[in-house]
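Engineer: Just to be clear, the model below is a prediction. Sequence and coordinates:
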Amino acid sequence: MKDQIWIGKVILIAVCVSVSACLQVFPDLFIYWRPSLLAEFWRLWTAHWVHVGWMHFFLNMLAFACLPFIFPHARNWHLCVLLLLLPPFISLIFYFYLPYIEAYAGLSGVLHGLYTAVGLVYLQYPKERKFAILVLLLIATKLVWENTFGQTGTAQLIGSPVLTEAHLIGAIGGVLCGLSYLLFRRVERTD
């Protein structure tokens, strides 16, 4: 059974990395492009799977691939639900509340949401609680740093500006998803 879970995680990672790599071939068709976002609704999701370059792709895929192994209790279906909810959440916040964002590409906002949501859910596991707190504190510290001092190192590495708003919005989405899951589980246990 345990082997099947690990194989499932590897398959999920392989599928996501493959889809993202395929989108890299024609990135202009898939990025967040505000003028055509609502007419080309797929961009709500695909914008977060296409990247500004291969180094950007590699860094985001590496962070994504680590998640299921850092948090082994995270089920594939939980991750899939988050991967369906977080991209349009971030894209729609951009569209309705941050109209100055014309274009965006990258998974980093979704990654912040994934790690935040899973970290919150991991607080319920006594043996993993300290690690979950550490991850959440690191994310919070990173967000404060980025929104206070900016982000230059990563921008130089990937060759493009980093949209720190995506990180913050993704983390907020992760908090909402994580807390919703915990609330749902609590209600489910009382029934």
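Structural biologist: Done, it's in. Numbering: from 1, shown residues only.

Engineer: okay, CA-based contacts and neighbour counts for the rest of this
Structural biologist: Noted.

Engineer: for the protein, which helix is longest?
Structural biologist: As assigned by DSSP state H, the longest helix anywhere in the chain is helix 164-190.

Engineer: List the buried residues for it?
Structural biologist: 164-175, 177-179, 181-182 (16 or more other C-alpha atoms under 10 Å).

Engineer: what about the helices in the protein?
Structural biologist: Using DSSP H, the helices of the chain run over 2-23, 43-46, 54-70, 76-97, 108-122, 129-149, 153-158, 164-190.

Engineer: which residues are in contact with the shortest one?
Structural biologist: In this case it means helix 43-46. Helix 43-46 is contacted from outside by Leu23, Phe30, Ile31, Tyr32, Trp33, Leu37, Leu84, Pro87, Pro88, Ser91, Leu92, using C-alpha atoms under 8 Å, 6 or more residues apart in numbering.

Engineer: structure B:
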Amino acid sequence: MSIISYALPQVSSILIYDRVAIFKGEIWRLFTSHLVHFTTLHLFYNLIAFGVAGWIIEYRGYQHFALLCLLMAFFIGVFLMVMKPDMIYYGGLSGLASGSIYYLALFGLRESQPWRLMCIVTLFFVPIKILLEIDMSQSILAHSGHFTLMPLSHIIGCLVALFLFFAIKFNENRKRIFFNHEPPIH
């Protein structure tokens, strides 16, 4: 859908986060804006990061990736509405990519080495990357082109991933205690 949106500007104009349109009732834009990209490099880097993270999540059988994507899309849009009232337009998968990478790394903590070590390093460096981008006002991995980087979307994506991961873990412990009378896993 991101490629179609990029290739067809009339589709992008219907999907993009447009603050005025959202306040007029076009709520779907909170979800669909992540499919819109402003440059070829913006599209390329976001699709690679999101695609690879999503593929590994699915390949390893980590749970609830579709739910994660829906939650990230919604909460990123809502938080941008609240915390960036001067921002009129927004697009891109980078918030969902950041959250997906973080979610992948959280689940990887349950795995054996060397995958577990890679996930620990990822959990350490993703926040550092975001903080550097906030400080520098530009992406450290990709040139942002003719638009403004929005690290808030990366933060919200990672926070949603963290909350969903802990909700899953809590639910697993609750089921284990209730059905098997086993002590919780810490």
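Structural biologist: Nice, I can see it. Just so we're clear, the structure is a prediction, and the values are computed from it rather than from any experiment.

Engineer: After superposition, what's the TM-score here?
Structural biologist: Here the TM-score for the pair of chains, by TM-score structural alignment, normalised by the length of structure 2, is 0.82; 172 aligned residues with a C-alpha RMSD of 2.1 Å.

Engineer: re earlier: which bit of structure 2 covers the longest helix of structure 1?
Structural biologist: Under TM-score structural alignment, the counterpart of helix 164-190 of structure 1 in structure 2 spans residues 151-177.

Engineer: Let me see the contact set for the residue nearest in space to the middle of structure 1.
Structural biologist: Per C-alpha atoms, centre = their mean, the C-alpha nearest to the average position across structure 1 is that of Val110, at 1.8 Å. Val110 of structure 1 sits next to His48, Leu83, Leu86, Pro87, Ile90, Ala166, His167, Gly170, Ala171 when contact means C-alpha under 8 Å, 6+ apart.

Engineer: so who does the last one touch?
Structural biologist: Contact criterion C-alpha under 8 Å, 6+ apart gives Gly109, Val110, His112, Gly113, Leu114, Thr116, Ala117 as the residues in contact with Ala171 of structure 1.

Engineer: Next: the fourth one.
Structural biologist: Pro87 of structure 1 makes contact with Leu44, Trp45, Ala47, His48, Val110 under the criterion C-alpha under 8 Å, 6+ apart.

Engineer: Adding distance to Leu79 of structure 1, write the residues you listed out as CSV.
Structural biologist: Converted to CSV, the contacts of Pro87 of structure 1 look like this (distance: C-alpha to C-alpha, whole Å):
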residue, distance to Leu79 of structure 1
Leu44, 18
Trp45, 15
Ala47, 18
His48, 15
Val110, 11
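
Engineer: and of these, the nearest to Gln4 of structure 1?
Structural biologist: Taking C-alpha to C-alpha as the measure, Gln4 of structure 1 sits nearest to Val110 out of those, at 26.0 Å.

Engineer: Need the counterpart of the closest one in structure 2.
Structural biologist: Val110 of structure 1 maps onto Leu96 in structure 2, by TM-score structural alignment.

Engineer: what do you get for Tyr32 of structure 1?
Structural biologist: Tyr32 of structure 1 maps onto Tyr17 in structure 2 when the alignment is built from TM-score structural alignment.

Engineer: which residues touch that match?
Structural biologist: Applying C-alpha under 8 Å, 6+ apart, the residues contacting Tyr17 of structure 2 are Arg29, Leu30, Thr32, Ser33, Gly77, Ile88, Tyr89, Tyr90, Gly91.

Engineer: ok, of those residues, which one's closest to Phe178 of structure 2?
Structural biologist: Using C-alpha to C-alpha, the contacts of Tyr17 of structure 2 come closest to Phe178 of structure 2 at Gly77, 36.7 Å.
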